[in-house]
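In: Provide a 3D model corresponding to the input given below.
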Amino acid sequence: MGNFKEVLGVNEVSSSKVIDAVWKALLAEFLGNLLLNFFGCGSVVVMLFAPALHKPDFLLVSLTFGLVIFVCVQSLGHVSGAHLNPAVTVGMFAVGNIKVIKGLMYIIVQCLGALAGSAILKALLPEEWHDTGLGMTTLNPKLTALQGFGFEFFLGFVLVLVVSGVCDPNRPEAKAAGPLAIGLAVALGHMGAISFTGSSMNPARTFGSAVISGIWDNHWIYWVGPIAGGIVAALIYQHALRAPTLTTVKIIERYSTVADEKELRRLDGNKDADNFA
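Out: Presented below is the predicted three-dimensional model:
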């Protein structure tokens, strides 16, 4: 029973102190997805229907999604890890970085946050724009559902690969650039695939738009694709690409420091420098 509770992560939601931290993390995930759908889907509406624009501006949408993810990871990462995406959460679960109960709670609030963001966007837009899809991701009619799944698979793969790399505890130098790298990965995905699937990369993002717009065509590819890609990326990074342990790095640094100190002693004229250890 103890092992079963450990797998589920009961200890993560059992004590009052831990519960307080979990609620803060859930609020952070909710707010992050709310902002993602509000600003990201808003940029899609602007691209397609603002009177001043005469042709689609995919760069606008790509940068908006990338920037809002950058902002949210930068501001919320210390609270929840800023998954902001069921594909990231499931990927982290696959390598043991989050337990079942907490992971499910993350996914639920991610979907609710995206739903709230799309609902607020709809409430603030003119009524004649409500039939635009409100930023809903749709499959290019020239592609099959399987091809759409393939694109979403690689979108989830590249995102979780970047998340795994910048969150590697053995790469402390990558931490500062993490939010920017993750935001750029999202922007990259939109630049490369928005014409094919709308470049969801995020099941919660598409779920929120689908509920508000009522468009559910090929909805499964926006869940199965990114999540499958995220799992594969997390497993590959964990078992083949992760950085060497810090213990090795510390040993190298220690011997480098000793050598430097010996050299300084020689320069100072200390005859016993070679006996320094």
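In: going by C-alpha atoms from here, please, whenever you check contacts or count neighbours.
Out: Will do.
In: can you tell me the element the most centrally placed residue in the chain falls in?
Out: In the chain, the centroid-proximal residue (CA atoms, centre = their mean) is residue 83; its distance is 4.8 Å. Remark: residue 83 resides in no helix or strand, with elements defined by DSSP states H and E.
In: my read: it touches residue 90, true?
Out: No. With contact defined as CA atoms under 8 Å, residue 83 does not reach residue 90; the gap is 9.7 Å.
In: which residues does the closest residue to residue 40 other than its chain neighbours contact?
Out: Closest residue to residue 40 apart from its sequence neighbours, by CA to CA, 6 or more residues apart in numbering: residue 65 at 5.0 Å. Residues counted as contacts of residue 65 (CA atoms under 8 Å, 6 or more residues apart in numbering) are 36, 39-40, 183, 186-187, 190.
In: the same query, at a cut-off of 7 Å, please.
Out: By CA atoms under 7 Å, 6 or more residues apart in numbering, the contact set of residue 65 is 36, 40, 186-187.
In: mind listing the strands for the protein?
Out: Read by DSSP state E, the chain holds no strands at all.
In: where is the longest helix in it?
Out: helix 100-124 (DSSP state H).
In: what comes into contact with that helix?
Out: 7-9, 26, 29-31, 33-35, 37-38, 42, 84-86, 89, 130, 204-205, 207-209, 212.
In: let's see this one next to it:
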Amino acid sequence: MAKLALGHHREATDPGCLRAVVAELLLTFLFVFSGVGSAMAAAKLGGGGDTIMGLTAVAAAHALVVAVMVSAGLHVSGGHINPAVTLGLAAGGHITLFRSALYAAAQLLGSSLACLLLAALTGGEEAVPVHAPAPGVGAARAVAMEAVLTFSLLFAVYATVVDRRRAVGALGPLLVGLVVGANILAGGPYSGASMNPARSFGPALAAGEWADHWIYWVGPLIGGPLAGLVYEGLFMGPPGHEPLPRNDGDF
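Out: Modelled structure (predicted):
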């Protein structure tokens, strides 16, 4: 199993690291602008995420923009756009903790800029939607929901993008996006299905609403690293079986 790598402050001056941090800021900005913007558009057109059509539209928008942004950043920063993904990869030893902190700061800044710009462009006509548990869903259940959904997301990231033994290739980002969309359909009516502290941070900052914000840090930051540890510990070793021969003569 991979061990945590602390990293060094000299990473902050490395050109490759700086490019990656800027990429995370830009990619997260674009992701949140489209994701939150789709939720605002759904609300403006009627019903928002409270209707199956609105929920499906928001899920589809998130799935598409995640797939594109992960693909765009894959060979620059890894296309994390999510502190839970970053920490989940750090738990598996794929990124240093120091660089993880730089990524997370960039992701939070990108999300904040996107939501502040959305608020300015819409002129306050539609409130920036903030993640919060649905009525009747307590904080503990919302944390558990976010942890499970984020575990699912990170498991998909490891299986389709990180694990080089998988012959997924360019399909990896698309599959990650599909998991995000499916998780929004499954968990959106209950916890909001954030799976991403940065995705929740920007709207909370723009709206000035922090009452339940901690849920969207605790849940994802439990589920993400746990998925990294589980995948690294159970599935990143040597193959567990040999493929069956294709021809009778091979027996």
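In: map residue 149 of structure 2 across to structure 1 for me.
Out: Under the alignment (TM-score structural alignment), residue 149 of structure 2 maps onto residue 155 of structure 1.
In: quick one, what contacts that match?
Out: Neighbour list for residue 155 of structure 1: 189, 201, 226 [criterion: CA under 7 Å, 6+ apart].
In: quick check: closest non-adjacent residue to the aligned partner of residue 165 of structure 2 in structure 1.
Out: Here residue 165 of structure 2 is matched to residue 171 in structure 1, going by TM-score structural alignment. Distance criterion CA to CA, 6+ apart; nearest residue to residue 171 of structure 1, sequence neighbours excluded, is residue 243 at 6.6 Å.
In: the one you found and residue 181 of structure 1: what is the separation?
Out: 17 Å (CA to CA, to the nearest Å).
In: which of those two has more neighbours?
Out: Using other CA atoms under 10 Å as the criterion, residue 243 of structure 1 and residue 181 rank with residue 181 on top: 21 against 13.
In: can you find the partner of the more buried one in structure 2?
Out: Alignment of residue 181 of structure 1 against structure 2 is given by TM-score structural alignment, with residue 175 as its counterpart.
In: tell me how many other residues crowd residue 76 of structure 2.
Out: Neighbour number of residue 76 of structure 2 under other CA under 10 Å is 16.
In: in contact with the alignment partner in structure 1 of it, which residues?
Out: Under the alignment (TM-score structural alignment), residue 76 of structure 2 maps onto residue 79 of structure 1. Residue 79 of structure 1 is in contact with 24-25, 28, counting by CA under 7 Å, 6+ apart.
In: how about residue 218 of structure 1?
Out: residue 145.
In: how near is the aligned partner of it in structure 2 to residue 218 of structure 2?
Out: The alignment partner of residue 218 of structure 1 in structure 2, by TM-score structural alignment, is residue 212. Residue 212 of structure 2 is 11 Å from residue 218 of structure 2, where distance means CA to CA.
In: over to residue 184 of structure 2?
Out: Distance from residue 184 of structure 2 to residue 218 of structure 2, by CA to CA: 18 Å.
In: for the contacts of residue 79 of structure 1, which single residue is the most surrounded?
Out: Highest neighbour count within those, by other CA under 10 Å: residue 28, with 28 neighbours.
In: verify the stated contact: it with residue 80.
Out: Yes. The pair residue 28 of structure 1 and residue 80 passes the contact test of CA atoms under 7 Å, sitting 6.3 Å apart.
In: list the residues that contact the closest residue to residue 78 of structure 2 other than its chain neighbours.
Out: Distances taken as CA to CA, 6+ apart put residue 70 closest to residue 78 of structure 2, at 7.1 Å, once the chain neighbours are dropped. Neighbour list for residue 70 of structure 2: 79-80, 173 [criterion: CA under 7 Å, 6+ apart].
In: repeat for residue 134 of structure 1
Out: Residues in contact with residue 134 of structure 1 (CA under 7 Å, 6+ apart) are 41, 45, 209, 213.
In: would CSV of those residues with distance to residue 230 of structure 1 and neighbour count be doable?
Out: As requested, the contacts of residue 134 of structure 1 are exported to CSV (distance: CA to CA, whole Å; neighbours: other CA atoms under 10 Å):
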residue, distance to residue 230 of structure 1, neighbour count
41, 22, 26
45, 28, 21
209, 21, 28
213, 26, 19
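In: let's see which of the residues you listed end up in helices.
Out: Using DSSP H, the contacts of residue 134 of structure 1 in helices are 41, 45, 209, 213.
In: name the nearest of these relative to residue 251 of structure 1.
Out: Residue 251 of structure 1 has its nearest neighbour among those in residue 41, at 49.2 Å by CA to CA.
In: picking up where we left off before, want to try CSV for the contacts of residue 70 of structure 2, with distance to residue 104 of structure 2 as columns?
Out: What follows is those, written out as CSV (distance: CA to CA, whole Å):
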residue, distance to residue 104 of structure 2
79, 12
80, 9
173, 20
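In: any idea which of those residues is closest to residue 190 of structure 2?
Out: Distance to residue 190 of structure 2, by CA to CA, is smallest for residue 80 among the contacts of residue 70 of structure 2, at 24.7 Å.
In: is it true that that closest one touches residue 88?
Out: No. Using CA under 7 Å, residue 80 of structure 2 is not in contact with residue 88, being 10.1 Å away.
In: just give me the match in structure 2 for residue 119 of structure 1.
Out: Counting by TM-score structural alignment, residue 119 of structure 1 lines up with residue 116 in structure 2.
In: next, count neighbours for its match.
Out: When neighbours are defined as other CA under 10 Å, residue 116 of structure 2 has 17 of them.
In: if we can go back for a sec, name the nearest of the ones in helices among the contacts of residue 134 of structure 1 relative to residue 167 of structure 1.
Out: Checking those one by one against residue 167 of structure 1 (CA to CA), the nearest turns out to be residue 41, at 27.3 Å.
In: leaving out sequence neighbours, find the closest residue to the closest one.
Out: That would be residue 135: by CA to CA, 6+ apart, it lies 4.3 Å from residue 41 of structure 1.
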